[in-house]
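Undergrad: Structural data only, the sequence is not supplied:
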């Protein structure tokens, strides 16, 4: 479901270090929900074109005001060249939010001992429309201001352990790509069986969008909703029997998530050893 949380009254300065696809999507959503551009300072060598009122520089400012929220959105391999300079500039009680894949909290903390609160995030791209997922893990229990800042992005889920980060990322971070692939597979299957391809694509896309919307507004579980529309001996039930045979769909997705999770761990290990 789309988050309706708003940032119209937000008054803390925000510093974004890197403003690529993900950080840019987050910023766009924040601005859309009322964040004042005058509170935002972006540091990015590419100097992205952003909303009027946002300060955009290619280098870190000389100092960072106390209480600033700092979102680090650079590639993890570039953090080594930024960490010391950033740490030297952090004012008191600055909250640092990291969306750098593969960098655990203890490594970021080692580079930023002057940071106040430190939170690791893994958002997915639907945060742009307030329909995303943001996984979080922090050094200490939840902070009201962090929760308020993240709420407009969609579902915010705190993980019990940082060890769950790779699996959580495989599900919600990689998951949109798997849903896109499923929509494409429905299209290909229907066109191979005789529907015109463009028509099959429209039907597949709206079917998945409508089903996702319906289940997000229902008190029933997805499994219960599937069974509710699958009459014994009917078309839906016969198709579901194919998916359910020997748990073939569950097994396929288990293998998919395992592969993504394990690759995440490999990439993290490579980043840490670099």
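TA: Good, I have the coordinates. Keep in mind that what you see is a predicted model, and the values were worked out from it rather than measured. Numbers count the residues shown, from 1 in each chain.
Undergrad: When you work out contacts or count neighbours from here on, use the C-alpha atoms and nothing else.
TA: Will do.
Undergrad: Could you find the closest non-adjacent residue to residue 62?
TA: Nearest non-adjacent residue to residue 62, counting by C-alpha to C-alpha, 6 or more residues apart in numbering: residue 89, 6.6 Å away.
Undergrad: quick one: the nearest residue to residue 124 once chain neighbours are set aside and residue 147, what's the gap?
TA: In this structure, residue 124 finds its nearest non-sequential neighbour in residue 173, 5.0 Å apart by C-alpha to C-alpha, 6+ apart. Using C-alpha to C-alpha, to the nearest Å, residue 173 is found at 19 Å from residue 147.
Undergrad: Neighbour count: the two, which is higher?
TA: A count of neighbours by other C-alpha atoms under 10 Å puts residue 173 above the other of residue 173 and residue 147, at 21 against 12.
Undergrad: Return the list of helices and strands in contact with the biggest helix by length in the chain.
TA: What stands out as the longest helix in the chain, according to DSSP state H, is helix 248-273. Counting by 3 or more C-alpha pairs under 8 Å, 6 or more residues apart in numbering; DSSP states H and E, the packing neighbours recorded for helix 248-273 are helix 165-168.
Undergrad: tell me which residues of the helix or strand just after the helix it packs on are tucked away?
TA: For helix 165-168, the following helix or strand on the C-terminal side (DSSP states H and E) is helix 175-192. Residues 175-176, 178, 183-184, 186-188, 190-191 are the ones in helix 175-192 that count as buried (16 or more other C-alpha atoms under 10 Å).
Undergrad: Would you mind giving those as CSV with distance to residue 107 added?
TA: Listed next are those as CSV, based on distance: C-alpha to C-alpha, whole Å:
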residue, distance to residue 107
175, 27
176, 28
178, 31
183, 39
184, 39
186, 43
187, 44
188, 45
190, 49
191, 50
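Undergrad: hold the first one in mind and look at this next one:
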């Protein structure tokens, strides 16, 4: 159990989740597993669909409280519907966290002028297991409020503060979207193994175990991932021959650069859409 989250003083007041889709739901599961009291949490979603046990689910904002922290977990396209109602309730002490891709700090400040501390956060789905990566950005000077957000996110995995908001789209493309790209890689690795004659289910198990073990080794090693690849590849061996294919004309790097740039471009388009409003 994470002591920082089980301590009642870690989040002194109600915690609202405005929307609870795949990402916000994964974060909620991770927080509760880390010791957050479900009774502190209220999920506001039009469907009223239940979430984790002990969490209050409402179809409208609570009328009898002001949250200590509110997190925007809706689709970015829904922000202009949600903001006018939510902004009337929040006060200067409420910490507002947004996980909405492409929604800039200036846009959030325009929509929620009462909130002194607004933090952009970009997590990824492994937060559910406490193995996530979350980028954070804020223009707030309230160190205590920012420390509360950092403790909350650190319970879900690695946290990185981004100094320049212009780089936030790159964070979204790399670590926010990254799990999907890795899932596709695992699927392709298994499919390639099956093309060599392995049963597909066996190839999938071997691919998953290989990626899981290699990631754990890379995380614990003092060498860079590039150095580890060269360490595995003996001169003239089969691994080296495979790496020669990936490395030829930087084809793997070029593919991933194009992948991230496509995601980054879409994030910037969403930011423009958010600036224009409804």
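TA: Thanks, I have it. Keep in mind it's a predicted model, so treat the numbers as computed, not measured.
Undergrad: Can you mark which positions in whichever strand or helix holds residue 43 of structure 2 are buried?
TA: Using DSSP H and E, the element containing residue 43 of structure 2 is strand 41-44. Within strand 41-44 of structure 2, the residues that count as buried by 16+ other C-alpha under 10 Å are 41-44.
Undergrad: can you check stretch 75-88 of structure 2 too?
TA: Of all the residues in stretch 75-88 of structure 2, those buried under the rule 16+ other C-alpha under 10 Å are 76, 79, 86.
Undergrad: Quick check: closest non-adjacent residue to residue 171 of structure 2.
TA: That would be residue 135: by C-alpha to C-alpha, 6+ apart, it lies 6.6 Å from residue 171 of structure 2.
Undergrad: Would you confirm that the one you found contacts residue 162?
TA: Yes. Under the criterion of C-alpha atoms under 8 Å, residue 135 of structure 2 makes contact with residue 162 at 6.5 Å.
Undergrad: which of these two has more neighbours?
TA: residue 135 (21 against 16).
Undergrad: on average, how far is the helix or strand where the more buried one lies from the matching bit in structure 1?
TA: Secondary structure from DSSP H and E places residue 135 of structure 2 in strand 132-138. Once the two models are superposed, strand 132-138 of structure 2 sits on average 0.9 Å from its counterpart in structure 1 (mean C-alpha distance after the TM-score superposition for structure 1).
Undergrad: what sits up against that strand?
TA: 105, 117-127, 153, 156-165, 168, 171, 175-176 (C-alpha atoms under 8 Å, 6 or more residues apart in numbering).
Undergrad: Which position in structure 2 pairs with residue 196 of structure 1?
TA: Taking TM-score structural alignment, residue 196 of structure 1 has residue 199 as its aligned residue in structure 2.
Undergrad: export the buried residues of strand 41-44 of structure 2 to JSON lines and tack on distance to residue 258 of structure 2?
TA: Converted to JSON lines, the buried residues of strand 41-44 of structure 2 look like this (distance: C-alpha to C-alpha, whole Å):
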{"residue": "41", "distance to residue 258 of structure 2": "40"}
{"residue": "42", "distance to residue 258 of structure 2": "40"}
{"residue": "43", "distance to residue 258 of structure 2": "37"}
{"residue": "44", "distance to residue 258 of structure 2": "37"}
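Undergrad: check contacts around the closest residue to residue 100 of structure 1 other than its chain neighbours.
TA: Nearest residue to residue 100 of structure 1 in three dimensions, chain neighbours excluded: residue 76, at 5.3 Å (C-alpha to C-alpha, 6+ apart). Counting by C-alpha under 8 Å, 6+ apart, residue 76 of structure 1 touches 100-103, 271.
Undergrad: Once you drop chain neighbours, what's closest to the residue most central in space within structure 1?
TA: Ranked by distance to the mean C-alpha position of structure 1 (C-alpha atoms, centre = their mean), the top residue is residue 123 at 1.5 Å. Spatial nearest neighbour of residue 123 of structure 1, excluding adjacent residues (C-alpha to C-alpha, 6+ apart): residue 134 at 4.2 Å.
Undergrad: go on, residue 170 of structure 2?
TA: In space, and not counting its chain neighbours, residue 170 of structure 2 is closest to residue 264: 6.0 Å by C-alpha to C-alpha, 6+ apart.
Undergrad: And the counterpart of that neighbour in structure 1, how close does it get to residue 226 of structure 1?
TA: Residue 264 of structure 2 maps onto residue 261 of structure 1 when the alignment is built from TM-score structural alignment. Using C-alpha to C-alpha, one obtains 28 Å as the distance from residue 261 of structure 1 to residue 226 of structure 1.
Undergrad: just residue 153 of structure 1 next, same as before
TA: Residue 153 of structure 1 is 28 Å from residue 226 of structure 1, by C-alpha to C-alpha.
Undergrad: So which of the two has more stuff around it?
TA: residue 153 (31 against 15).
Undergrad: I'd guessed that one sits against residue 3; true?
TA: Yes. When contacts are counted by C-alpha under 8 Å, residue 153 of structure 1 is listed as touching residue 3 (6.5 Å).
Undergrad: Overlap in contacts, those two.
TA: Joint contacts of residue 153 of structure 1 and residue 3 (C-alpha under 8 Å, 6+ apart) are 130-131.
Undergrad: any chance you could map the strands in the stretch 51-200 of structure 1?
TA: 55-57, 69-72, 95-98, 118-123, 132-138, 154-158 (DSSP state E, counting those that start in this stretch).
Undergrad: got a markdown table for those, with distance to residue 239 of structure 1 too?
TA: Formatted as a markdown table, these follow (distance: least, C-alpha to C-alpha, whole Å):
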| stretch | distance to residue 239 of structure 1 |
| --- | --- |
| strand 55-57 | 54 |
| strand 69-72 | 46 |
| strand 95-98 | 43 |
| strand 118-123 | 34 |
| strand 132-138 | 30 |
| strand 154-158 | 31 |
